[in-house]
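Novice: have a look at this prediction, sequence included:
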Amino acid sequence: MALLFIGIDPDTGGGNCPAVWVDRPEGDRTEAELVLQGWLADAATLERCASDSPRPDTEAVIRIPARMVHQIREACDVVERSRL
């Protein structure tokens, strides 16, 4: 796994907080992926999300604070550059 750390929630003091990585293509995988650490969604959020997109056991719904837009955007830029 070729994880590139992008950043953590800027309003926290260190570990145990939402974070963003990019998993760069490696081996047979030809596309990069975003890896997100966030807060687990509550039951009401899970239910609401399931009404739009049922979630299989292999997926999770998490919450990321909007103040992390910069880190998510940076991760998206890394992914797009890897496609060139």
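Specialist: Yep, that arrived. On a predicted model such as this, the values are computed, not experimentally measured, just so you know.
Novice: rest of the way, CA atoms for contacts and neighbours
Specialist: Noted.
Novice: for the chain, what spans make up the strands?
Specialist: 3-8, 19-23, 33-37, 39-40, 62-63 (DSSP state E).
Novice: list the contacts of the third one.
Specialist: To tie it back to what came earlier, the one meant is strand 33-37. For strand 33-37, the external contacting residues (Cα atoms under 8 Å, 6 or more residues apart in numbering) are 17-25, 62, 64, 75-76, 79.
Novice: again, only using 7 Å
Specialist: Residues from elsewhere that reach strand 33-37, judged by Cα atoms under 7 Å, 6 or more residues apart in numbering: P18, A19, V20, W21, V22, D23, R24, A75.
Novice: A further structure is provided below for comparison with the first:
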Amino acid sequence: MSLLFVGIDPNTGDHESPTVWADLEEKELVLQGWKAGPALEAKCAALEIPGHAIGIPDTEAVIRIPARMVGMIREACDAVERADQLP
């Protein structure tokens, strides 16, 4: 796995570390964030969206990422797109 560290929440403390990576091999974003908590998770799970099953599969999670990290997420998106150009 070619994992590229992109950034960490600039307001992170010693015990919190929302983080953004780009997996260049799989061409995926890898995000570490705060657990959404039962109320938000239940709200997301209950939404009926066309083409999306109700609920959250055991293999998935709802996380929260602070908006101040949007630039890092964009950078990770660009890195994943550029991975196609790697030899």
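Specialist: Arrived safely. The shown structure was predicted, so the numbers you read here are calculated from the model rather than taken from an experiment.
Novice: just give the TM-score of the two.
Specialist: Here the superposed chains carry a TM-score of 0.83, computed using TM-score structural alignment, normalised by the length of structure 1; 79 aligned residues with a Cα RMSD of 1.7 Å.
Novice: dump the strands of structure 1 to a markdown table, plus mean neighbour count and distance to S53 of structure 1.
Specialist: Shown next, in a markdown table, are those (neighbours: other Cα atoms under 10 Å; distance: least, Cα to Cα, whole Å):
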| stretch | mean neighbour count | distance to S53 of structure 1 |
| --- | --- | --- |
| strand 3-8 | 17 | 27 |
| strand 19-23 | 21 | 23 |
| strand 33-37 | 17 | 19 |
| strand 39-40 | 14 | 17 |
| strand 62-63 | 14 | 14 |
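Novice: let me have those in CSV, extended by distance to V69 of structure 1.
Specialist: Shown next, in CSV, are the strands of structure 1 (distance: least, Cα to Cα, whole Å):
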stretch, distance to V69 of structure 1
strand 3-8, 11
strand 19-23, 10
strand 33-37, 12
strand 39-40, 16
strand 62-63, 12
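Novice: quick one: closest of those strands to P56 of structure 1.
Specialist: Shortest distance between P56 of structure 1 and these, using Cα to Cα, is found for strand 62-63: 14.1 Å.
Novice: what's the burial count for R48 of structure 1?
Specialist: 11 (other Cα atoms under 10 Å).
Novice: how far away is the closest residue to V20 of structure 1 other than its chain neighbours from C49 of structure 1?
Specialist: Nearest residue to V20 of structure 1 in three dimensions, chain neighbours excluded: L36, at 4.8 Å (Cα to Cα, 6 or more residues apart in numbering). Look at L36 of structure 1 and C49 of structure 1: by Cα to Cα, to the nearest Å, they are 17 Å apart.
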